[in-house]
Structure formats: structure tokens, C-alpha cells
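K.L.:
Sequence isn't available, so here's the structure alone:
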């Protein structure tokens, strides 16, 4: 993926071994030691029951069908089959217990990983989201965690089970025939080396496959969130083809992985069973010469089958582990990303505040966005806002107005200078404390997939219905909400598609008013409103500004004329300060902006 925030970490992680990558999951496994222990006991019992079966067959062949066949042989056969049934019952109970426990572990650990990764991601600074696609994160939360679920809930159990069967079966092979066992071990060593070497290739392809799937998810998420624009420009066919190309790329990468895994399986089965067939051929000759009994050969064949089956299963598990290792790397990369914006180790408290709002000050602040460090968004900016003061910030696009708000919310830290709230450097405040003191109405209103009541209540989660309705009335939102099919319980659609731009903005204003903060930030808060709605909201905002400090960003100068002070910004600096009348008289940047706007208004009329 282009511009991945985690690409540097990923290149290092990709060089780790499969076990090293999966080892990073241990913190998620440790809390469930008791369940793992229970699964382990069930696993050992099931493996022991499986390994007891060939011995029972040896007894049946040698004692039941041997040279001394008679009444006793019938008794031996009966006893052997009763013992086999008892072993099967133990095997069934132990296998069922193991399946339930490891499946529970798979689901539980996957849920924990998803929650942990999501909690970590939502605490990242905006810098992370500047360079990371949302679809990529979603892919890691879904596809990658599903692969890990397969490993924890199935593959680990199968790996341990087949390892026990392999070791136990191998031990019993040596008990049955040391000579044949030594030969088969020598052959297996020659077989395993190419399998392991080829397995590394499968692991690399597995990670590539997951990356391509993530790219396709990122592309789909971006386009689905911009469907009105796509359809307005009639790019449906173009975007469908782009997604098809991305999916086909993912398919081709997956096909290479599948081919490699199929070839790995083919090599493993042919080489392993070829070695076993050769050794069994030697065993058959040993029976014919009388150096082995038929029961011994039967027991050897069954144990050899168990060993071969265990190796085959382990090769399958290895393929799953390769894929899970890639998934684990990608998830651990996300968890390893550290936000530059951190809570202080020893946060300070805000001093007691009266009922007139917060004091804000910026001292010689300079800032450049991480994605464009060579361009100064703010340069040596100093500003003091008194408690209860309303300050309007105006200027051309790119002047640094919205950047000022992002720094006040501490979405970023300036490279130089300091910002204080009520005399306390905001870097010394807990992020929750800082942001709880600030309400914002952004230019791009976010509406969640919920009803109108819950969308406004997002401003303060513990607000009552009556409080929500009260702020909706203040924001001139009550009337249009009441006209919705279910009123305040009406679902507003994903991203608020059922509302007009002005209605979405009034929901955002109500949300900010419900928070009731001492510092209110209005970023083009009335830009999407018609004249009547703007008049209603403007009067509501003026009432809401009483008793709090307010900073207003507006391109429409008519909305800021009654501000206590107007700050004019250009190229990240404050170039003019004053009231509307004094700035117009000054004949500078503000006067030019005012002349353009009011001239256009007169022309329109």
C-alpha cells in the first residue's frame, strides 16, 4: 500500500521467522492459561488413546489369529474389541473437550485482538490517518484477525496434537523395530529439509496476498464513501474497473500462494509416503524371513501411518501458520505505531474558572504538517484571547485558520512555541481534560449512523432527552427533526445522507451546545445554511456565546461583524487585528475581502 504509516516497521517485521511473528500474540494468550492447560490435558489424553490403538491391533493379530488360535483366542479378540471401544470412547470425549476449548479460545483471543487494535487506532493522532488508509485498517481488523482465529482456534491444537502423535508414534516405532525405524528417520530428515526451505517462500507470498486484499478493501472504502461525487462525474464504470483490477491483482497474488502451498503439499506427501512405503517393503521381507511377527508389522504399519499422517497434517498447519504469521505481523505493526500526541506522565489540573469562559494564548507558535514539513502552516504566531471574548479569524484559504483550531485541540503539537488554556500549557494537560473544555462545530459535519437523538447526544453521553431537545431548539434543529418520520428517533442514514447540508450543520451545532464547553470553536458554522436558517442559528449562537470564549472561522464576513475582535491571517501569520469598522478603514487585506464580498452581494441584489 502506498504511504503506509507502518511500512518501515513492516519491512523489519517481515524478516522475522514465523514463530517470532506469532510470539507477538503471547500477551493476548496469557490471560487464558487455565483454558490452554485444560485443552492441553484433553490433547494428551486424545493422543494417548490414538497411540494405544495400534498396540491393541498387534495383540489381536498375534494372540487372536496366531498359531495358538483356539478358545483363548476368541476371548482375546473379545477383550481386544472391548478395549478398542473403551479407547474410542475416551478419544471421543477428549477430542470433543479439546475442540470446544480451543474453538472458544480462538473466538475469545480474536475478539480481544480486534478490541485492542481498534482501541489503539482510535487513540492515534490525525497524523496517523493522514498516511494510513481506512480500508487498510479495516482489512487488518477483519481478514487478518480471522486468520489468527484459525490458528488459535484450530491450527495450534492440530499442531500440538500431531506433534504428540509424531513423537509418540516415532517412539513406538523404535519399540517395535529399531532397525526399520532408524532407516525411516534417516529418510525423513532428507525429506523435511526441502519442505522447510520451500515453506519460507509460502510465508512471503502469504503476506503479499494479504497486502493486496487490504489494498482492494482500502480502494472500495474510499469509493463507497464518495459515491455522490463518483456518480456526479459518471465514473461508475471507471471505478468498477479500478476495483476489478485491484481484485484481480489480489487474485493473482493469492494464486501464486495457492500454487506454492499445493506444491509444498505434493512434495511433502510424495516424499514422506515414498520413504514409508520403502521401509514397509523392508518390513514385509522381514516377516517372510521370520525376523518379525505379523502383529509387529501390523503395529509398525499403523504407527508409521500415524507418523506419516502427523507429518502431513503438520505441513498443512505450517501453511496456515505462514498466513497467520503475516497477519500477526500486520496487526502488531498497527499496535506498534505510537502517537506523537501523548498524555503527560504527571498531568496538571486546570485552575478554577468563573462563568465567563476560558483564557487562551498562543506564544510564538510555528507549525508544519508532518506530511508537508517544508511548508509552514503557522509562522511565529502569537495571540491572546480573554475569557468571554469572541474573536473572529478570517483570511484567504490556506492562511492557517483551521490549523489554529487543530493545534488548540492538540491534534498536533507545534514545532515551536506554546499554547496555554487558562494559563496551563496544553501539553501538560490530560487530553481528555483539554478536549472536554472545548466544543467545536467543524466545517465538514460528521453525522453517525444513528438516530437524531443519539447524534446530538454525542456531545455529552449522559444528557437527558429533554436536554437534547433543548439544545436542538437553540440550534434551530427542532422543527426539521420533528418533521422526520420518527422525529428524534429517525435514523439519519450513513454519514447523514438523509439530511441537507444545512440540517447536518444544525445537528453539529446542537451537539456542541450540549457539551456546554468554556471554549467554543466555530469553523464555518453557518456556511451551509440558507438565509433564514442562518438568521435563526446566528441568534442561537449569539445566545450560546454568553459566558464562554468563542473563536469563529468564517469566510462570510457578515457572520463576524459583531465579534469583539477580528484577526486577519495570511500565510500562517496574523497580519491585521481590529473591529470590522477599523479594519475596513485600514484599507488592507480585510478591506479587500470585504469589498469583494459586499460588492458581490450588491451585484447579486
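P.N.:
Yes, it's here. Here the structure is a predicted model, which means the values were calculated and not measured.

K.L.:
Please make it C-alpha for all contacts and neighbour counts, starting now.
P.N.:
OK.

K.L.:
Following element in sequence after the strand or helix carrying residue 111, please.
P.N.:
Residue 111 is located in helix 71-122, with elements delineated by DSSP states H and E. Toward the C-terminus, helix 71-122 is succeeded by helix 126-131 as the next helix or strand (DSSP H and E).

K.L.:
gap between the helix or strand just after that next one and the chain center?
P.N.:
Sequence-wise, the next helix or strand downstream of helix 126-131 (DSSP H and E) is helix 134-139. Taking Cα atoms, centre = their mean, to the nearest Å, one finds the center of helix 134-139 at 7 Å from the center of the full chain.

K.L.:
I'd guess residue 520 is in a helix, am I close?
P.N.:
No. According to DSSP: H, G, I helix; E, B strand; the rest coil, residue 520 belongs to no helix; its state is strand.

K.L.:
here comes the other one, which I'd like you to weigh against the first:
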């Protein structure tokens, strides 16, 4: 950037002999440095001297433009490198955060941070480079201009300082609008994500009008915010242009009428003003844009810091746990942050034997999902211990535990792409035979074979092109493909017809002795073959035993829940 500024300064100096040689006016502006050059040029014919000066000016300016191109490419390369680093760092921080972090944050806020906010941060980085380059350019140009014409340069600096004082309010307003832009971007992304995810409910319940009203109000707010920024930017642009016109006109008028300045002197004034004034205005405009992007930088920085505080310290090279004895909870208690009521889990004591099937039942809100999250290492108990094969589970074992678990949620999740791609994400080394074996286990092979493209069928966002039962079977097949030590199913057969449910129950029974199966069940017909049934109520274990044993316990919660299901089935 220094070389670019020097080339630009030399170009300005060459205009002085150019004016002198033009013959348009008598040269009254003299510089000792340029005297030998002008004297040497006068020994040549005017046309030759003019050609020499113009050639030198052309070479200098082309050199400046070439250097400027190099600087621009370098700055963009630095910006892209920084953008890549900050994107990866933010994403890695989010992925390494503990599960409670995701319970506190809205998904759309994280999506907005990874997209719109990071884009503003990266653009802000470009603006920082631009401001730095402009500052270097400005100081060098000011130094050369002072040497050339200190009076004129001082006048331009005074005008620029006055404008900077008056325009500081524009920077403050731009920063405030930048904060509003971040909030509106989060709200907008949240609104469209909710509406697109709930489109079936919106259309089937005829909620289009109400959702349209909410969306329309949000879009109008965004339009108002955008117009506010344009008004600030156009207002500052008008101020700079109007001020420059008034200043230069007044200065030229006073110089010509009161001090009888010569034409070449006035031309030098115009040249210096034309060189320095755009630097001031460009720097001020960059500062406004930088102030607008500052809230995004603060937001991303706070998110990164929050992720660091919530980071899990996992061993990337951890293997798998071959469960041989079982999983045990000793006096485990847990309460979610901000929940001042009863604990989600209260002094839970439970032993889950290896290679058997354990069912967990209870009313809604009893703590079933929280217990599963504790067993998977997603949340750590605030009191008590979790033991794997008699050894306390600590942070260093979490990765190995998760490598050994396959989890099938109640709401089955499939990634956008093909069925094959979903399976290969779970087990990159799986063979074609492995895929079809897992599909057979989950009773998914028949419907997959009927598809024209088979495993290479595109399933759409979250598997939207498939029925609920088909999604559940594919997710179960993906879980089995990992060949886990522990299979956890959260009502994973709720969307299946009776035939497929029976097939899967038979397959699960066949796993006994080879895999530990933990099932959260709402339909008790799916857990009759369980080795033990655990009944939770208000975060406590109130019953534990075989299905038959609990069904016969008079007055027990399990018997009540079982009776309610039998009534509903009638």
C-alpha cells in the first residue's frame, strides 16, 4: 500500500511540469526537487518534452493501477482466509458444545450466526483492511501534499476535520441500525423456518392468513430498517459532496479575487483537493459500514466464547466400549438450568444388565428422556454417578461410549440426500450386504426394493418424501448398521403398522445376548419381552421388574398405565 501511495504521489508531482509545459499558463508554482527536471525538459522541443512527461505520467499511473490490483487481490485473499478460519472455528465450537447448550439456544439463531452474521463479520474484515489501507494512503498523500502546498493541504485537513466531527453521529446511527439488523435477521430466519417446517399443519388447518400477517409485519420491519440505513448513508454522502463543493468554490473564489492567485496555482489547489477529499469521504463511509457490522462481530464473538465455556473435551481417537457387565446409575439427580421446580431426575438407582432388554415407561414429563440423555453422556448428573461395567463414566470416556451407542429417536431424522448416503454417514465402511442386512432387520428391505432407484433414491429434506413408518424403519436400519453395543430406542416403532411392528419386535428379541437394548415405550405391547421394566414418576423410579410382575402389582403405577391403554384399545 505504501508503494501505491508513492506512485500516486509521483503522479501528482508530474502534473506540475505538465502544466508548465502545456503553455496554457505561466508556471508560478516551483519545487526545488523538480527544477532540474523542468530545466532539462526545456532544452527539448515543446512537443518532445510534453511527450516525455506524458509517457512518464502514464508509466507511473499504470504502475499504481497494477500495484493496486495486487493489493486488492491480497486483501481479498486475506479476507477469504480469515472467513474460512472463523467459519470453521465457529462451526467446530458449536459441534463440540455440550447438549445443554443446544437446549438453551434456538436452532434458527445458530443458523443465522453461521450464515448472515458470519457474512457480515467477514465483510467487516474487508472493511478493516480497507480502512487500514486508506489510512496509509492518506498519511502518505498528506505528507506529499504538505511538501507541495502546505497552505492548501492545511485547508483541506481543516475541512475534513470539521466534517468528521459533524458526521460522527452517522457512525453511531449506523451501529444502532446494525444491532437492529442482527435482531431482525434472527427473527426472519426463525419465522420462515417455522413456517416451512410446519407447512403441512398451516395448509391443513387453514392458517395461511394468520401466518401471512406475521410474515408481512416482519418484512415491513426489515424494509424500514433497510431504508433507515440508506437514509443514513445517503445523508452522509450528501453532506460530503455538498461540503466539498462549497469549500472548493469558496476557496477558489477567495484565492482568485482577494489574493489574485494564478491559474496554475488554482489548478494545483484543485488537484490536491481532488486527491485528498475522496480519501476523507471514503474513509468515513468505510467507518460507517464497519460500525454497522460491529454488532455482528460482537454476536459471533459472544457465541464463540459461549461455545468454549460449554465445550466437551472428547478423545477423537477413542474406540468402542464392549459392554460385558452393564450400565449403572447410583443416586443420579439432575435439574435443568432455570428450572426452580422439581428435579428432572431425583436419586435414581438403576442397573441395566448387558445384552438384555430394558424398557423405561412412565407418564409424560416423568424424566424418561432425561434418563436416556444421562446414559448417553449428553448431560452430566449434578449428583450421583454413572458406571459402565463398574467403572465411573468420566469426560474421557464419553466419546468411546457414543461410539458404542446407536440412538433411534421418536421423531426419526434423515439427512437430505439418498438413502445410501444416510447409511454411509453412519458406517462409511459398510458393504452392500451390510446395508441390506440392516434393512431386512428393520423390515425396510421390501419397500426399498420397490423403489425405481433403490438405495440411491432421493428422500428430500428430512425424508419428507417417505411416510412416517418408512422413515422410522430406515433410521432403525441405520442404527443397526453401526453394530452398536447399546441400542437405545425412543418409541421408535410408534408409526409402524402392526405387521412391521411385530417383525421388528421379533428381530429385537433375536438380539438378546448380543446387544444391550434400552427402549422408551408408550405402547406397552412393544415391551412384553423386556427383561426388566423401569417405571419413572416425577423423576424417581417407583417400580422395577418384569412385565408380568409389574402388571400384577395392585395399585402400582404400571398397572394403572396398562389399564388405561387397554381401555383405549377397546
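P.N.:
Perfect, thanks for sending it. This structure is a prediction, so every number in the text was calculated from the model and none was measured.

K.L.:
And the TM-score between them?
P.N.:
Remark: TM-score between the superposed chains equals 0.90 [TM-score structural alignment, normalised by the length of the second structure]; 554 aligned residues with a Cα RMSD of 2.6 Å.

K.L.:
one step back: how far apart are the helix holding residue 111 of the first structure and its match in the second structure?
P.N.:
In the superposition against the second structure, helix 71-122 of the first structure averages 2.1 Å from its aligned positions (mean Cα distance after the TM-score superposition for the first structure).

K.L.:
for that helix, packing partners?
P.N.:
helix 26-29, helix 33-59, helix 145-150, helix 294-336 (3 or more Cα pairs under 8 Å, 6 or more residues apart in numbering; DSSP states H and E).

K.L.:
Turn those helices into CSV, including distance to residue 498 of the first structure and mean neighbour count.
P.N.:
Putting those into CSV (distance: least, Cα to Cα, whole Å; neighbours: other Cα atoms under 10 Å) gives the following:
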stretch, distance to residue 498 of the first structure, mean neighbour count
helix 26-29, 41, 13
helix 33-59, 48, 19
helix 145-150, 34, 22
helix 294-336, 34, 23
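
K.L.:
what about those helices, which gets the closest to residue 512 of the first structure?
P.N.:
helix 294-336 (31.6 Å; Cα to Cα).

K.L.:
Can you list the helices and strands that the closest one packs against?
P.N.:
Against helix 294-336 of the first structure (3+ Cα pairs under 8 Å, 6+ apart) you get helix 7-13, helix 18-23, helix 33-59, helix 71-122, helix 145-150, helix 156-176, helix 178-224, helix 236-288.

K.L.:
against the second structure, where does the helix or strand that it is followed by fall?
P.N.:
Using DSSP H and E, the helix or strand that follows helix 294-336 of the first structure in sequence is strand 360-367. Aligned using TM-score structural alignment, strand 360-367 of the first structure spans residues 327-334 in the second structure.

K.L.:
Pull out the buried residues from the matching stretch.
P.N.:
Buried residues in stretch 327-334 of the second structure, counting neighbours by 16 or more other Cα atoms under 10 Å, are found at 327-329, 331-334.

K.L.:
ok, back up a step: can you redo the helices and strands packed on helix 71-122 of the first structure as CSV with distance to residue 412 of the first structure?
P.N.:
Below are those laid out as CSV (distance: least, Cα to Cα, whole Å):
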stretch, distance to residue 412 of the first structure
helix 26-29, 31
helix 33-59, 41
helix 145-150, 31
helix 294-336, 19
